[in-house]
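S.K.: pasting a predicted model and its sequence here:
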Amino acid sequence: MRMIGLGDNVCDCYLHQGLYYPGGNCVNVAVNCKRDGFEEAAYMGVFGDDDKAEYLKWALDQEGISYERSRVLHAPTGQPGVNLNEEGDRIFVGGIAKDTAQQIVSMCLTKDDLAYLGGFDLCHSSCYSLLEHELHKLQGVVELSFDFSDYRDEEYLQKVCPYAKYGFFSGADLSEEEIKKLIGTCHELGTKIVGVTRGGKGALFSIEGKLYEQGIKKTEVVDTMGAGDSFIAGFLTKYTHTGDPVESLDFAATCAAKTCTIPGGFGYPHKL
């Protein structure tokens, strides 16, 4: 099985540590899918041309993640500032978040890109990737997984849900009734598998209308950065290989808990 992350890359700058870590939703998911059991994982996005971009590529090389069809732009890499609270939850505090490489130039998927993407079993993208206008091109080419984060208004759902098989949301602020309504809307628009993570309350998933609930796995929390991305990667890896929702959700929770025990999205600290 082969998967590819399509979209965002950043370097998370931990101001209190004087360190930065490679990251970004699509990068994190690709790396974790490879670690979790995909035979091959790749990444495609827009890199800057600064030292942060070179370090991101180096980290991907260490993980065996190809990025051969990515673009490079004369612009900075996204560098969100991060601090951790006493519970290990990451708090974003400014940093370079505007006029970054992937914001200045959004990818346009060419015929060659689509032929390349068609060689994968799964493609994962996100609301941070600024590719909503390109998702229709993926229909019939590759199955799409999409992280909506907290982008939940119906106009946005209408742009993405018809093209996504898997949809993942952050919904700790939602009631169970609101979550079920959100899930129903996504199903109506075409997304077959919808998951909503709820922080300490675990996750609620619907697979073609059947609901599943998954609790969290207790662990010693060092840093929650990337835990949600690890949950997504764990679920995608297990579900695409086994088709078992219960086993896949349990594995996803284990992966998220493990990520909470390390700093950064997937490691590789570097001095700021």
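M.R.: That came in fine, so what should we check first?

S.K.: from now on I want contacts and neighbour counts done on CA atoms only, so please keep to that.
M.R.: Will do.

S.K.: and the helices in the stretch 1-150 of the chain?
M.R.: 25-36, 51-62, 101-104, 111-117 (DSSP state H, counting those that start in this stretch).

S.K.: so what's the residue count around Glu132?
M.R.: Using other CA atoms under 10 Å, Glu132 has 15 neighbouring residues.

S.K.: I meant to write Thr77 there.
M.R.: 28.

S.K.: list the contacts for it?
M.R.: 9-11, 47-50, 52-53, 96, 100-102 (CA atoms under 8 Å, 6 or more residues apart in numbering).

S.K.: now do 10 Å
M.R.: By CA atoms under 10 Å, 6 or more residues apart in numbering, the contact set of Thr77 is 9-11, 46-54, 56, 96-103.

S.K.: ditto for Ile183
M.R.: Taking CA under 10 Å, 6+ apart, one finds 167, 169, 177, 189, 191-196, 204-209, 211 in contact with Ile183.

S.K.: hmm, back to that, among the helices of the stretch 1-150 of the chain, which comes closest to Thr224?
M.R.: helix 25-36 (12.9 Å; CA to CA).

S.K.: quick check: angle from that closest one to helix 51-62?
M.R.: Interaxial angle of helix 25-36 relative to helix 51-62 (axes from the mean of the first three to the mean of the last three CA atoms, to 10 degrees): 20 degrees.

S.K.: so which bits of helix 25-36 are buried?
M.R.: 25-36 (16 or more other CA atoms under 10 Å).

S.K.: could I have the buried ones of the contacts of Ile183 as ChimeraX selection syntax?
M.R.: To isolate the buried subset of the contacts of Ile183 in ChimeraX, counting by 16+ other CA under 10 Å, use the following:
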select :167,169,189,191,192,193,194,195,196,204,205,206,207
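
S.K.: just the contacts of Ile183: which are in strands?
M.R.: 167, 169, 193-196, 204-207, 211 (DSSP state E).

S.K.: got JSON lines for those residues, with distance to His124 too?
M.R.: Putting those into JSON lines (distance: CA to CA, whole Å) gives the following:
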{"residue": "Gly167", "distance to His124": "10"}
{"residue": "Phe169", "distance to His124": "14"}
{"residue": "Ile193", "distance to His124": "14"}
{"residue": "Val194", "distance to His124": "14"}
{"residue": "Gly195", "distance to His124": "14"}
{"residue": "Val196", "distance to His124": "16"}
{"residue": "Leu204", "distance to His124": "20"}
{"residue": "Phe205", "distance to His124": "18"}
{"residue": "Ser206", "distance to His124": "19"}
{"residue": "Ile207", "distance to His124": "18"}
{"residue": "Leu211", "distance to His124": "23"}
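
S.K.: one more to weigh against that first structure:
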Amino acid sequence: MFLICGEALYDVFPSAETETGFTFDARIGGSPFNVAIGLSRLGREAALFTGLSSDPLGRRLERTLKDEGVDTSYLVSKQNPTTLALVGLGAKGVPHYSFYGHEAADRSVGEADLPELSSSLAAVHFGSYSLVVEPTGSSFLELARRSRDAALISFDPNIRLNVEPDVGRWHQRVEAFSEMADLIKVSDEDLETLFPGDGVDSAISRWNSRGVRLIVVTRGSEGALVSLRGEVFEAPGRSVEVVDTVGAGDSFQAALLCGLDELGKATKAGLSEVSPDECRRVVDFAMGAAAVTCARRGADLPRRPDLPSI
């Protein structure tokens, strides 16, 4: 099973102006929430660990997880409200977010909320703004420390400066997680934000030296740059008519973990044994999943029949 750690929220799209204001289209989301659902849709066992509000929005999030087949036993009920992310779409469907989540449930996970991890967990994934908001960020870092010897640790920074504008804070927390990660998926934009002028090669080299076995730098339509245990290669992108790119990175992440699992390599030992050819096939599989999501509105991730075999 995969344990996915991070936020659960609503992406709110302004759909039309009215005489009295706006109408909105609220879509369930949050990067880790999407990854958990994405894995379940791809036929993998997944659970979500987050703080979830007891308000109607939170109960709807939990119902969606159950409907999607995601294990909800790791959810922590909170009285705090549910985060809302107002989404504006820019050029080429690229989203811009405004977050409304001060003291929200997904930011309120304390160390006392940390679960006892099941022996059936093969991998634990961490991602997005939950890594830097407190107390959730510090709690997740402690969970990564506790689980690093037994489970594969996967990590996607997915930086949101409109949640935490201090780049130094992001830098510190990303480097702390990279000390424990076996797999890092990161966008080229996030790398430029974290290490301006430092170069992709420098970040890859530094993370490789810390023992990160697989690093995938996504570059949108240009594909990805991949480092498998220090061996670097490029993976081509996909041509697709983009509706928007909301959830594309989450779809890529879910499919990356799914692909490794289908090959029996989504473990610490497995990631040390995966071959370059297998890695290329898994990354291509993840590219295909992201392309499917880009052709749909919002974070509508593919199901296993939507994608070819690896």
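M.R.: Thanks, I have the structure now. Predicted model only: the values in this text are computed from it and were never measured.

S.K.: closest to Ile4 of structure 1 out of the ones in strands among the contacts of Ile183 of structure 1?
M.R.: Gly167 (15.9 Å).

S.K.: so where do the strands sit in the stretch 1-150 of structure 1?
M.R.: Shown for the stretch 1-150 of structure 1, the strands assigned by DSSP state E, counting those that start in this stretch span residues 2-7, 10-14, 19-23, 40-47, 71-72, 79-84, 90-96, 122-126, 143-149.

S.K.: got these as CSV, with mean neighbour count columns?
M.R.: Shown next, in CSV, are these (neighbours: other CA atoms under 10 Å):
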stretch, mean neighbour count
strand 2-7, 26
strand 10-14, 27
strand 19-23, 24
strand 40-47, 24
strand 71-72, 16
strand 79-84, 20
strand 90-96, 14
strand 122-126, 25
strand 143-149, 22
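
S.K.: Throw the ones you listed into a markdown table and include distance to Tyr116 of structure 1, thanks.
M.R.: A markdown table is the format used below for these (distance: least, CA to CA, whole Å):
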| stretch | distance to Tyr116 of structure 1 |
| --- | --- |
| strand 2-7 | 10 |
| strand 10-14 | 24 |
| strand 19-23 | 23 |
| strand 40-47 | 10 |
| strand 71-72 | 14 |
| strand 79-84 | 29 |
| strand 90-96 | 31 |
| strand 122-126 | 11 |
| strand 143-149 | 13 |
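
S.K.: and Pro263 of structure 1, which of those strands is closest to it?
M.R.: strand 19-23 (8.4 Å).

S.K.: check structure 2 for its longest helix and report it.
M.R.: As assigned by DSSP state H, the longest helix anywhere in structure 2 is helix 276-294.

S.K.: list the buried residues for that helix?
M.R.: 276, 278-294.

S.K.: before we move on, what about stretch 58-78 of structure 2?
M.R.: 58, 61-62, 65, 69-72, 74-78.

S.K.: out of those, flag the one nearest to Arg206 of structure 2.
M.R.: Distances from Arg206 of structure 2 to these, taken by CA to CA, are shortest for Tyr74, at 33.2 Å.

S.K.: contacting residues around the closest one?
M.R.: 3-5, 47-51, 113-117 are the contacts of Tyr74 of structure 2 under CA under 10 Å, 6+ apart.

S.K.: which of these does structure 1 keep?
M.R.: Contacts from the contacts of Tyr74 of structure 2 that recur in structure 1, judged by both residues aligned by TM-score structural alignment, their matches' CA atoms under 10 Å, are 47-51, 115.

S.K.: how about CSV for those, with distance to Ser239 of structure 2 added?
M.R.: Listed next are the kept ones among the contacts of Tyr74 of structure 2 as CSV, based on distance: CA to CA, whole Å:
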residue, distance to Ser239 of structure 2
Ala47, 32
Leu48, 32
Phe49, 34
Thr50, 35
Gly51, 37
Pro115, 42
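
S.K.: widest-spaced pair of those?
M.R.: The span of the kept ones among the contacts of Tyr74 of structure 2, defined through CA to CA, is set by Ala47 and Gly51 at 13.0 Å.

S.K.: any common contacting residues for these two?
M.R.: 5, 74-75.

S.K.: closest one of those to Ser139 of structure 2?
M.R.: Cys5 (10.5 Å).

S.K.: any idea how far the closest one is from Arg107 of structure 2?
M.R.: 12 Å (CA to CA, to the nearest Å).

S.K.: and for these two, which residues touch both?
M.R.: What both Cys5 of structure 2 and Arg107 touch, as defined by CA under 10 Å, 6+ apart, is the set 50-51, 130-131, 136.

S.K.: closest to Ala144 of structure 2 out of those?
M.R.: Leu131 (11.0 Å).

S.K.: how about Ala253 of structure 1, what's its match in structure 2?
M.R.: Residue correspondence to structure 2 (TM-score structural alignment): Ala253 of structure 1 is matched to Met287.

S.K.: likewise Gly48 of structure 1?
M.R.: Under TM-score structural alignment, Gly48 of structure 1 pairs with Ser53 in structure 2.

S.K.: am I right that that match is in contact with Gly101?
M.R.: No. Counting by CA atoms under 10 Å, Ser53 of structure 2 does not reach Gly101; the two are 11.5 Å apart.

S.K.: in space, what's closest to the match of Ala253 of structure 1 - neighbours in sequence excluded?
M.R.: Phe252 (6.2 Å; CA to CA, 6 or more residues apart in numbering).

S.K.: how close does that neighbour sit to Thr23 of structure 2?
M.R.: 31 Å.

S.K.: and these two? which has more neighbours close in?
M.R.: It is Phe252, of Phe252 of structure 2 and Thr23, that has more neighbours when counted by other CA under 10 Å, with 26 against 13.

S.K.: next, the contact list for that one, please.
M.R.: Phe252 of structure 2 neighbours (CA under 10 Å, 6+ apart): 35, 38, 185, 218, 258, 283-291, 293, 301.

S.K.: now the two most distant members of the buried residues of stretch 58-78 of structure 2.
M.R.: Greatest spacing in these, by CA to CA: Gly69 and Lys78 (22.0 Å).
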